[in-house]
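Asker: Quick check, what structure comes out for this input:
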Amino acid sequence: MKLDLLAIGVHPDDVELGCSGTIINEIRKGKKVGIVDLTQGELGTRGTIETRYAEAAEASRIMGIHARENLKMRDGFFANDEKHQLELIRIIRKYQPEIVLANALEDRHPDHGRAGKLIADACFLAGLIKIETRDEEGRIQDRWRPKYVLHYIQDRLQEPDLLVDISDVFEQRMKAIEAYSTQFYNPDMETEGPATYISTPDFRESVVARARMLGKRIGVRYAEGFTTQKTLGISSLDALIQNET
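Answerer: Next comes the predicted model:
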């Protein structure tokens, strides 16, 4: 299945927190969107591998995505090396996305920055003809390089290069995040495990506040932000006028 957009997150729930509003927007426009989780989130304090899979499936249903898979890299211990790059290159060539949404290049959780760099490197390498990879049936894959890699903003606020209006889909976005009931604040899950940084009511409020703050910068109610190492360009100033309408 060729996808228009592929969102990649190192932990199940990274994509929902970072860019699920943008994903829902694109799906509403008829785009095909998929998610790849690099790890099973097995080092998370609360919940289990099994609950994370169930929560990811529910979040996927809420967003309406077309494909989701987990590469089962080691949570906390994966590396940006040849082995892991080749795993991602196969995925990028399999889905041939025009745009990839990736973890932040620097963040509070060390996995986020390491994954962001791994994803960016794999997207570049996937376009090199002399790197050979094969699909599940043993066929040589065609090279493919996404046009853009956009890094969603995670815990640490970064200056965005791009802001996306998610006002119309904000409630749906929050439902996708809340599908991870063992991870985020849920009064019915207080016996799931010890409280964590992300399981408090304050964290949920900060997610909403961040979206409001970014939205204010472009004159809308809610927005998600992205950074990019590639300069964004337009073919005509008309694109700016169309964006305003």
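Asker: from here on, contacts and neighbour counts on C-alpha atoms
Answerer: OK.
Asker: Which of the residues in the one helix or strand residue 240 maps to are classified as buried?
Answerer: Under the criterion of DSSP states H and E, residue 240 resides in helix 238-244. For helix 238-244, a neighbour-count test (16 or more other CA atoms under 10 Å) marks nothing as buried.
Asker: now stretch 159-170
Answerer: Result for stretch 159-170 [16+ other CA under 10 Å]: buried residues 163-167, 169-170.
Asker: re the thing from before, and the helix holding residue 240, what does it pack against?
Answerer: If contacts are counted by 3 or more CA pairs under 8 Å, 6 or more residues apart in numbering; DSSP states H and E, helix 238-244 sits against no helix or strand.
Asker: next up, for comparison:
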Amino acid sequence: MKVDILAIGAHPDDVELGCGGTLAKLISEGKTVAIVDLTEGELGTRGTNVTRAEEAGNASKILGISDRTNLKMKDGFLLNTEEYQMQIVKMIRKYQPEIVLANAVDDRHPDHAKAAKLVSDACFLSGLVKIETHLENENQEAWRPKHIFHYIQWKHITPDFVVDISDFMPKKIEACLAFKTQFYDPNSDEPMTPIASKDFLESLTYRAQDLGRLSGVAFAEGFTTEKLIAFKNFDGIIL
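Answerer: Prediction:
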């Protein structure tokens, strides 16, 4: 099942928070997108792995995601091991994306930076023909994505580029709020967490607004890149 973009997150909701607007925009343009969640988010203070799975499914429907897989790695204890690398290699070879979107390279949650490096290494290994993998008893072909971009999460990181999501900010917020156990709910009896605060929910909008202000649009999402990007021409750049 080949897709154009594979978005990977350490936890269910990472992708929606980091690049939900970009994915909604790309899907509206006819691109196909799959999501791979590395863990079930089972250590999250609010909700359970069962509710997170249901919420991830609802968020995928809102965005129009083609396929979503959870690798059920150990939440809170992600390690850059051969075992975890090979699980991701299988997903990369399954979906054969041109672009991979991954966690922030530096962030508050230790799993995020670990996932960023883990995914980056797996993308390289996936292109090595001497590494053999099998999925559902079928041999997989080597595949290396053309680009790996890292979305921005809790910390303020200067992006290498931004994507205009002005028309898709409501869709991003809707997809994030599909994770109803995780975010602000004045009627919830569950313990308060940093991401469950009203301020955090509001920050999704004003941080996108700030990146938009700096780039001349209403709302934007920022990304960092692992290699220098070359443009064929200036088409598509907002001046």
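Asker: For structure 1, which segments count as helices?
Answerer: Under the criterion DSSP state H, helices of structure 1 are mapped to 14-28, 49-63, 82-95, 110-125, 170-178, 201-217, 238-244.
Asker: State the distance from the spatially most central residue of structure 1 to residue 173 of structure 1.
Answerer: In structure 1, the residue lying closest to the centroid (CA atoms, centre = their mean) is residue 15, at 3.1 Å. Distance, residue 15 of structure 1 to residue 173 of structure 1, using CA to CA, to the nearest Å: 11 Å.
Asker: re earlier: looking at the helices of structure 1, which is closest to residue 141 of structure 1?
Answerer: Proximity to residue 141 of structure 1 (CA to CA) singles out helix 82-95 among the helices of structure 1, at 6.5 Å.
Asker: which residues sit against that closest one?
Answerer: With contacts defined as CA atoms under 8 Å, 6 or more residues apart in numbering, helix 82-95 of structure 1 is touched by 1-3, 6, 71, 78, 118-119, 121-123, 125-126, 133-135, 141-145.
Asker: For that helix, list every residue counted as buried.
Answerer: 84-86, 88-95.
Asker: Over to stretch 25-38 of structure 2?
Answerer: Within stretch 25-38 of structure 2, the residues that qualify as buried are 25-27, 32-38, counting by 16+ other CA under 10 Å.
Asker: One more: stretch 136-146 of structure 2?
Answerer: Quick answer for stretch 136-146 of structure 2 (16+ other CA under 10 Å): 140-145.
Asker: Could you report the neighbour count for residue 132 of structure 1?
Answerer: 14 (other CA atoms under 10 Å).
Asker: again, but for residue 217 of structure 1
Answerer: 12.
Asker: And the counterpart of it in structure 2, how close does it get to residue 4 of structure 2?
Answerer: When structure 2 is aligned by TM-score structural alignment, the residue opposite residue 217 of structure 1 is residue 214. Separation of residue 214 of structure 2 from residue 4 of structure 2 (CA to CA): 28 Å.
Asker: List just the nearest of the buried residues of stretch 25-38 of structure 2 to residue 230 of structure 2.
Answerer: Of those, the one sitting nearest to residue 230 of structure 2 (CA to CA) turns out to be residue 26, at 19.9 Å.
Asker: ok, residue 103 of structure 2 touching residue 113?
Answerer: Yes. Between residue 103 of structure 2 and residue 113 a contact is recorded at 6.7 Å, counting by CA atoms under 8 Å.
Asker: what about the two, which has more around it?
Answerer: residue 103 (31 against 19).
Asker: tally of neighbours for the closest residue to that one other than its chain neighbours?
Answerer: Distances taken as CA to CA, 6 or more residues apart in numbering place residue 116 nearest to residue 103 of structure 2, at 4.9 Å, with adjacent residues excluded. For residue 116 of structure 2, the neighbour count with other CA under 10 Å is 24.
Asker: before we move on, what about residue 77 of structure 2?
Answerer: By other CA under 10 Å, neighbour count at residue 77 of structure 2 equals 11.
Asker: thought it was touching residue 111?
Answerer: Yes. Under the criterion of CA under 8 Å, residue 77 of structure 2 makes contact with residue 111 at 7.0 Å.
Asker: still on that earlier bit, among the contacts of helix 82-95 of structure 1, which ones are buried?
Answerer: 3, 6, 78, 118-119, 121-123, 125-126, 133, 141-145.
Asker: ok, back up a step: looking at the helices of structure 1, which is closest to residue 42 of structure 1?
Answerer: Of all the helices of structure 1, helix 49-63 comes closest under CA to CA, at 5.6 Å.
Asker: which residues touch the counterpart of residue 234 of structure 1 in structure 2?
Answerer: Matched to structure 2 by TM-score structural alignment, residue 234 of structure 1 sits across from residue 231. Shown in contact with residue 231 of structure 2 (CA under 8 Å, 6+ apart): no residues.
Asker: Repeat that for residue 160 of structure 1.
Answerer: 153, 225-227.
Asker: Repeat the analysis, applying 10 Å as the threshold.
Answerer: Residue 160 of structure 1 makes contact with 151-153, 214, 224-228, according to CA atoms under 10 Å, 6 or more residues apart in numbering.
Asker: Out of these, who's the most crowded?
Answerer: The residue in the contacts of residue 160 of structure 1 with the most neighbours, by other CA under 10 Å, is residue 151 (30 neighbours).
Asker: That one touches residue 107, doesn't it?
Answerer: No. Using CA atoms under 10 Å as the test, residue 151 of structure 1 is too far from residue 107 to be in contact (11.3 Å).
Asker: Mutual contacts of the two, please.
Answerer: Common neighbours of residue 151 of structure 1 and residue 107 (CA under 10 Å, 6+ apart) are 113, 116.
Asker: circling back to that earlier point, give me the distance between the match of residue 234 of structure 1 and residue 237 of structure 2.
Answerer: 10 Å.
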